[in-house]
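**Student:** okay, predicted coordinates and the sequence, questions at the end:
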Amino acid sequence: MEDRRRTVTWLPAVVTGVGVLVLWTVIAASDVVQPAYLAPSPREVWDAFVRANTHHEIGGGVDRVVRGEENYFLWEHLLVSLRRIGIGLALAIAVGVPLGLLMGTVTSVRRVAGPYLDFLRSIPPLAYMGFLVAWFGIYDTSKIWLLFLAAFPPIALATINGVRGVREDQVNAVLSLGASRRQAVTSVVLPATLPDILSGLRVAVGFAWTTVVAAELVNGLPGIGGLAYLSGTQNKIALSVACILVIGLTAIALDAVIRLIEHSLVPWRGKA
């Protein structure tokens, strides 16, 4: 019975995926899109993916063997982007969670900092790129700051919403037993807020991945976003699509990991 349920759960996704591949193949083979390189087939995208992860020869007068794309394998580009995103997310958590707890528990802080948080939330991350490069240069610092600015608002807002959902009688109970305000926050408020923090983290990871290409527009190599952008400007559409698929699949995998962590840390989430 359990195996049947798992099959039913995965079957729609598998059928949809097969249908998308078939439709993609038909469109690529029909010459509807011209020139043809603008609509690479699944096989061409796969070949570009394999080529980006192997040593291969290139011509141009003198044959030579090159390593992946831009002298890095695709998985190395991905790891560099993951490192940038990881640092940006870590900084967003380190700042967003304490600030969210403070804003959720201290009304005066919420009144002062709330408008600024809403202001940051409303600005597209790409708008920051110009002055971040001017301030921090074209290397990783500006990229990490951009990813931080993309991830910080949803984490802080999720924490605030979580704090607002904490029952006041629970806090008063531990205070009446002699706990300090700090102990009440760490032993009651923070654990009760953890499900919302993890939900905010899932949103923040999504924002970070949608921002990674923008973060790597300037001197973004190695980096999966930078490679996707550069390959598109060089009309290597199959490689660009391969990069986009890798970004999307990695985001899905990261979201699945966060959901597993959420299920482990807050198993009561969603239960009556």
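**Tutor:** Here it is on my side, so go on. Residues are numbered from 1 along each chain as shown.
**Student:** from now on I want contacts and neighbour counts done on CA atoms only, so please keep to that.
**Tutor:** Will do.
**Student:** now do the strand or helix carrying residue 76: distance to the chain's middle.
**Tutor:** Using DSSP states H and E, residue 76 sits in helix 74-105. Relative to the chain's own centre, helix 74-105 is displaced by 10 Å; criterion: CA atoms, centre = their mean, to the nearest Å.
**Student:** structure two is appended below for comparative analysis:
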Amino acid sequence: MSTTPALLKPADPADAPPEPAAPARSVWLRVRPVALPSGSLLLFLLLWQLLAASGTWSETLVPPPARVWDAFVDVSTTHDGIRGYNGTTLVEHLGISLRRIGLGAGIGVVAGVVFGLLMGTVGWVRSLFEPWITFLRTLPPLAYFSLLIIWLGINEEPKVTLLAVAAFPPVAVSTTTAVAAVPKQLIEAARALGASRWDVVRDVVVPSALPETLTGVRLAVGVAYSSLVAAELVNGLPGIGGMVKDAANYNNTPVVLVGIIAIGVSGLIIDGLLLRLERVAVPWRGRA
């Protein structure tokens, strides 16, 4: 009478070792988007503290992180009877500058999209305006800011105009390039089905050009942000760029760094929101 060898017996599922609930690689992939930026920030703060403590430069030039934090608290609150910086808190300074950027960049983006569509669809319009847009794109903001002050005064008009002019070329160029790159087969197919010129632009050209146009919008907002301090050089208080400029006049480096960090962080948030909008508006990008 033969017996089944032990090695040939079917394994009991209850005897199998339990599988790990979450493999280490899966956990790392989930925490990496937060861990890497946090780690780089901590490393930056450590190097900053070591550099400030080394004594190579005075605290006026390289203040330690603690002094910058104290300056952040001072400009964000009321202390010793003084409200924020120059009577305005950091949030209010930033809000006023964001309003200027929103208005100026908004005008520049709308104008850039309109001109981009015209230049991409009408050949003679592109030949007429493209050299001027390229010329404008190569000019630094400070090159024409003084002229805007002469024309428009020192109030809000030159600041908003400067930001609009800075934001206009990236959107116009990206939209023009995107419209010109729309496959001709799609346009011809739409016309063969009886679509009018407006139908072709609305249903074929705009959806095809939208991804590159949104990229141009992100670039335009970035250019407007980089022009913020220039826009607030004259009569910029209240405003975050004006605060930075005024603090620099008095060698108040901690407040200057607070303003720079506030501009950078708010810029990151806005760029993230625009990226989110791009993913919602053109979910097919990168998949088709």
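**Tutor:** Ah, there it is. These numbers come from a predicted model, not from an experiment.
**Student:** the helices in the stretch 1-150 of the first structure, which residues?
**Tutor:** 2-29, 42-52, 74-105, 107-122, 129-136, 140-164 (DSSP state H, counting those that start in this stretch).
**Student:** mind putting those helices in CSV, distance to residue 230 of the first structure and mean neighbour count included?
**Tutor:** Below are the helices of the stretch 1-150 of the first structure laid out as CSV (distance: least, CA to CA, whole Å; neighbours: other CA atoms under 10 Å):
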stretch, distance to residue 230 of the first structure, mean neighbour count
helix 2-29, 22, 12
helix 42-52, 14, 18
helix 74-105, 13, 20
helix 107-122, 28, 13
helix 129-136, 17, 14
helix 140-164, 17, 25
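**Student:** specify the stretch among these that is closest to residue 255 of the first structure.
**Tutor:** helix 74-105 (13.5 Å; CA to CA).
**Student:** so which bit of the second structure is the helix holding residue 76 of the first structure matched to?
**Tutor:** Using TM-score structural alignment, the residues of the second structure aligned to helix 74-105 of the first structure are 90-121.
**Student:** superpose on the first structure and give me the mean offset of the matching stretch.
**Tutor:** Superposed on the first structure, stretch 90-121 of the second structure shows a mean distance to its aligned partners of 0.7 Å (mean CA distance after the TM-score superposition for the first structure).
**Student:** corresponding residue for residue 44 of the second structure in the first structure?
**Tutor:** Counting by TM-score structural alignment, which is the criterion used here, residue 44 of the second structure corresponds to residue 20 in the first structure.
**Student:** against residue 26 of the first structure, how distant is that match?
**Tutor:** According to CA to CA, to the nearest Å, residue 20 of the first structure stands 10 Å off from residue 26 of the first structure.
**Student:** mutual contacts of those two, please.
**Tutor:** Listed contacts common to residue 20 of the first structure and residue 26 are nil; contacts here mean CA atoms under 8 Å, 6 or more residues apart in numbering.
**Student:** and residue 239 of the first structure, how close does it get to residue 224 of the first structure?
**Tutor:** 11 Å.
**Student:** also residue 55 of the first structure?
**Tutor:** From residue 55 of the first structure to residue 224 of the first structure the distance is 18 Å (CA to CA).
**Student:** okay, the two: which has more neighbours?
**Tutor:** residue 224 (28 against 16; other CA atoms under 10 Å).
**Student:** thinking that one is in contact with residue 243, fair?
**Tutor:** Yes. Residue 224 of the first structure is in contact with residue 243 according to CA atoms under 8 Å; the separation is 6.4 Å.
**Student:** what is in contact with the two at once?
**Tutor:** With CA under 8 Å, 6+ apart, residue 224 of the first structure and residue 243 have no common neighbours.
**Student:** ends of stretch 102-111 of the first structure, what's the gap?
**Tutor:** 11 Å.
**Student:** please identify which helix or strand holds the closest residue to residue 197 of the second structure other than its chain neighbours.
**Tutor:** Using CA to CA, 6 or more residues apart in numbering and skipping residues adjacent in sequence, the residue nearest residue 197 of the second structure is residue 191, 8.0 Å away. Assigned by DSSP H and E, residue 191 of the second structure belongs to helix 184-192.
**Student:** other SSEs contacting the following helix or strand past that helix?
**Tutor:** Along the chain past helix 184-192 of the second structure, the next helix or strand (assigned with DSSP H and E) turns out to be helix 197-200. Applying 3 or more CA pairs under 8 Å, 6 or more residues apart in numbering; DSSP states H and E, we find helix 197-200 of the second structure packed against helix 184-192.
**Student:** ok, now with 6 Å
**Tutor:** Packing contacts for helix 197-200 of the second structure, counted by 3 or more CA pairs under 6 Å, 6 or more residues apart in numbering; DSSP states H and E, involve no helix or strand.
**Student:** the first structure: matching residues for that helix?
**Tutor:** Using TM-score structural alignment, helix 197-200 of the second structure pairs with 181-184 in the first structure.
**Student:** now swap in stretch 236-244 of the second structure and tell me
**Tutor:** Under TM-score structural alignment, the match for stretch 236-244 of the second structure is residues 220-228.
**Student:** what's that stretch in contact with?
**Tutor:** 77-78, 80-81, 212-213, 216-217, 240, 243 (CA atoms under 6 Å, 6 or more residues apart in numbering).
**Student:** change it to 7 Å
**Tutor:** Here stretch 220-228 of the first structure makes contact (CA atoms under 7 Å, 6 or more residues apart in numbering) with 72, 77-78, 80-81, 212-213, 216-217, 240, 243-244.
**Student:** cool, and stretch 144-158 of the second structure?
**Tutor:** With CA under 7 Å, 6+ apart as the criterion, stretch 144-158 of the second structure contacts 162, 234-235.
**Student:** rerun that using 10 Å as the cut-off
**Tutor:** 100, 104, 136, 142, 159, 161-162, 164-165, 230-236 (CA atoms under 10 Å, 6 or more residues apart in numbering).
**Student:** residue 209 of the first structure and residue 246 of the first structure: what is the separation?
**Tutor:** 11 Å.
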